[in-house]
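Peer 1: One predicted model, sequence on top.
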Amino acid sequence: MGKRVTISPLSISSMFIELLYDDISLGSGSAFYLKNNNRLYLISNWHNYSGRNPKTRKPIHKECAIPNKVKVYSYNETDQGFAIEEKVYDLLDNNEISTWYEHCELGSKVDVAALPINDEDLGDVIDIERAIELVDPYDSETIKISDSLFILGYPFGLRVNDSLPIWKSATVASEPEIDCGSVPMFYIDTATKAGMSGAPVIMYRKRAIPIFGDGKSSVYHAEFIGIYSGRVIPRDLIEVQLGKVWKKSCLPSVLNGSKYSYFA
């Protein structure tokens, strides 16, 4: 009988994605599912789905190619456990309008995008909120500056067992309740790499939970904090490496946002 393998629901909730032009791979990134009002969304960065720099709107790819599809590698729940599944979704409709949504007011100034998923054959996926509940059903906590966080992503496309992410540690580097540059974002201190954009950022730490009659027991506390969207690029290797986290509070404005026109 083989050894029982235990995988964190948080690892299963993070998805490796490939950005495609038809069948040509243009790059990779990270994403995660989120359920809202009984609808499923694939959350990632604006720059991943658009293939453009969110500030300049210029194509990121060296040959100016723009993705029109996204391939998602995910673990789906089955009667036998979990199975890796690949799905491909359109990022553009026939009129070159995005199938995904950007922030309703700030557009690409918030580097977060939401792709609605209507695939009835997708199966029972583990979205980020369900993963949090499976790890820790207790009340949430407020993060503070200097707190430790984790980014669950795919640096340089590195995957464990074809789909599981790398947990990259980070420290809250700016006051998390203060918006940076008038947008819902804060900084983290971490040395991240390409391919992690779009990854969920979580708090994950031990805390004591009172147990009636038995004193206290240590359990893991988990909380979804936001979406990682890349580094503040240093001018040389001596400078501090900072990353950007978009707060989860921006998600309602993205889910209820507008679509992006590639001719705008």
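Peer 2: Received, thanks.

Peer 1: going forward, measure contacts and count neighbours with C-alpha atoms only.
Peer 2: Will do.

Peer 1: residues in contact with residue 201?
Peer 2: 149-152, 224-228, 245 (CA atoms under 8 Å, 6 or more residues apart in numbering).

Peer 1: Would you mind identifying the next helix or strand past the helix or strand where it lies?
Peer 2: According to DSSP states H and E, residue 201 maps onto strand 200-211. Note on strand 200-211: by DSSP H and E, the next helix or strand toward the C-terminus is strand 215-232.

Peer 1: For that next one, report the contacting residues that lie outside it.
Peer 2: With CA under 8 Å, 6+ apart as the test, strand 215-232 has contacts from 44-45, 111-112, 128-129, 132, 135-136, 138, 140-141, 151, 192, 194, 196-211, 241-249.

Peer 1: State the next helix or strand along the chain beyond that strand.
Peer 2: Scanning forward in sequence from strand 215-232 by DSSP H and E, the next helix or strand is strand 242-247.

Peer 1: what's the angle between that next one and strand 200-211?
Peer 2: If you take axes from the mean of the first three to the mean of the last three CA atoms, to 10 degrees, strand 242-247 sits at 70 degrees to strand 200-211.

Peer 1: From the contact counts, what lies against strand 242-247?
Peer 2: strand 185-189, strand 215-232 (3 or more CA pairs under 8 Å, 6 or more residues apart in numbering; DSSP states H and E).

Peer 1: repeat that with 10 Å
Peer 2: When contacts are defined as 3 or more CA pairs under 10 Å, 6 or more residues apart in numbering; DSSP states H and E, strand 242-247 packs onto strand 166-172, strand 185-189, strand 200-211, strand 215-232.

Peer 1: Just the buried residues of the strand holding residue 201, please?
Peer 2: For strand 200-211, burial by neighbour count (16 or more other CA atoms under 10 Å) applies to 200-204.

Peer 1: before we go on, here's another structure to hold up against the first:
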Amino acid sequence: MVEPILLSAAQILTFDGDIGLTNASGFFFERDSRLFLVTSRHVFVDEPTQHFPSRVEIELHIDRANLAKSIGFSIPLYQDGKSVWRQGTDNAGEIDVAVIEINRAALPDSLVYRAFTPEHLPDPDANIEVGSALLVVGFPLGFHDLLHHMPVVRQAAIASSFGLRFQGAGYFLTDARTHRGTSGAPVVIRVDQADPARGDLPWMLLGIHSARVDLGTRDLKLDEALGLNCAWYADILMTLTELPAIALNADGN
């Protein structure tokens, strides 16, 4: 059986109707009985580049014994003209993370996947040091195992103090070689101690990869790119996956 961490990520293809637009990365997050697809907000909408897809498609494994078998699963981004994903803001502005709930009833019964849960998020007092080794699990430039439909991983390291908001924004820096298509990938760190709450995913979900960081003053001929990236803190998922107020009050509580 393949490593479970590889089953937690999904390639995202964006479409305007039937017209293919871009590819990106995403992953599954489960809270209570609800399942979400997590990615970067700019995958769903990006005004500066006039990127306005109407739907996304992810590839799902449907046979545990044969990972070469998969299907495409389409998720509309709008209903009755309104966006159905959730995104967040903080004191520094918009957060480049978005989630969209997946209709479990529409999923195949034989679906093979793994999902992160709130138990995979770091505790507030977690001791995560700068320079710690990380993995970024995704689909750089759309590259992946075309036969088994698996993502690839890039090695990374924490490049800024974890827990501090770099320059006041809700992300930390990673040192890794990344490419377009990696946006929305989970940024994880290995956990040594076994924890039944994490199941067979012995990883801590630290962040969501967003974009490379560069300097506007860099000489494109003389200076190499910094090789740094921003990863938004994963604890935003606890806010974005909360039940809507109307649902919370449906039983009168």
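Peer 2: Cool, the structure landed. All values derive from a computational prediction rather than experimental measurement.

Peer 1: that older thread, including distance to residue 19 of the first structure, could the helices and strands packed on strand 242-247 of the first structure go into CSV?
Peer 2: Formatted as CSV, those follow (distance: least, CA to CA, whole Å):
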stretch, distance to residue 19 of the first structure
strand 166-172, 19
strand 185-189, 24
strand 200-211, 18
strand 215-232, 15
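
Peer 1: Can you tell me which of the ones you listed is most buried?
Peer 2: Greatest average neighbour count among these goes to strand 185-189 (a mean of 23), per mean count of other CA atoms under 10 Å.

Peer 1: picking that back up, so for residue 23 of the first structure, which of the helices and strands packed on strand 242-247 of the first structure sits nearest?
Peer 2: Nearest to residue 23 of the first structure among these is strand 215-232 (24.9 Å), distances taken as CA to CA.

Peer 1: Please compute how far that closest one lies from its chain's middle.
Peer 2: 13 Å (CA atoms, centre = their mean, to the nearest Å).

Peer 1: So which residues of the stretch 1-150 of the second structure form helices?
Peer 2: Assigned by DSSP state H, counting those that start in this stretch, the helices in the stretch 1-150 of the second structure fall at 41-44.

Peer 1: tell me the contacts of residue 99 of the second structure?
Peer 2: 26-29, 35-41, 44, 84-88, 237, 240-241 (CA atoms under 10 Å, 6 or more residues apart in numbering).

Peer 1: That one matches what in the first structure?
Peer 2: By TM-score structural alignment, residue 99 of the second structure lines up with residue 114 in the first structure.

Peer 1: Kindly report the same for residue 16 of the second structure.
Peer 2: Aligned partner of residue 16 of the second structure by TM-score structural alignment: residue 21.

Peer 1: Excluding sequence neighbours, find me the nearest residue to its match.
Peer 2: Excluding the flanking residues, the one nearest residue 21 of the first structure by CA to CA, 6 or more residues apart in numbering is residue 67, at 4.6 Å.

Peer 1: so who does the corresponding residue of the second structure for the one you found touch?
Peer 2: Under the alignment (TM-score structural alignment), residue 67 of the first structure maps onto residue 53 of the second structure. By CA under 10 Å, 6+ apart, residue 53 of the second structure lies in contact with 13-17, 19-22, 43-46, 76-78.

Peer 1: do that again at 8 Å, thanks
Peer 2: Contacts of residue 53 of the second structure by CA under 8 Å, 6+ apart are 14-17, 21, 44-45, 77.

Peer 1: closest to residue 214 of the second structure among the residues you listed?
Peer 2: residue 45 (22.2 Å).

Peer 1: Measure how buried the nearest residue to that closest one once chain neighbours are set aside is and give me the count.
Peer 2: Nearest residue to residue 45 of the second structure in three dimensions, chain neighbours excluded: residue 52, at 5.2 Å (CA to CA, 6+ apart). The number of residues packed near residue 52 of the second structure is 17, by other CA atoms under 10 Å.

Peer 1: measure residue 52 of the second structure to residue 79 of the second structure for me?
Peer 2: 14 Å (CA to CA, to the nearest Å).

Peer 1: now swap in residue 147 of the second structure and tell me
Peer 2: According to CA to CA, residue 147 of the second structure stands 34 Å off from residue 79 of the second structure.

Peer 1: For the aligned partner of residue 98 of the first structure in the second structure, give me its contacts.
Peer 2: Using TM-score structural alignment, the equivalent of residue 98 of the first structure in the second structure is residue 83. By CA under 8 Å, 6+ apart, the contact list for residue 83 of the second structure reads residue 77.

Peer 1: Residue 255 of the first structure now?
Peer 2: Taking CA under 8 Å, 6+ apart as the test, what residue 255 of the first structure contacts is 101-103, 114.
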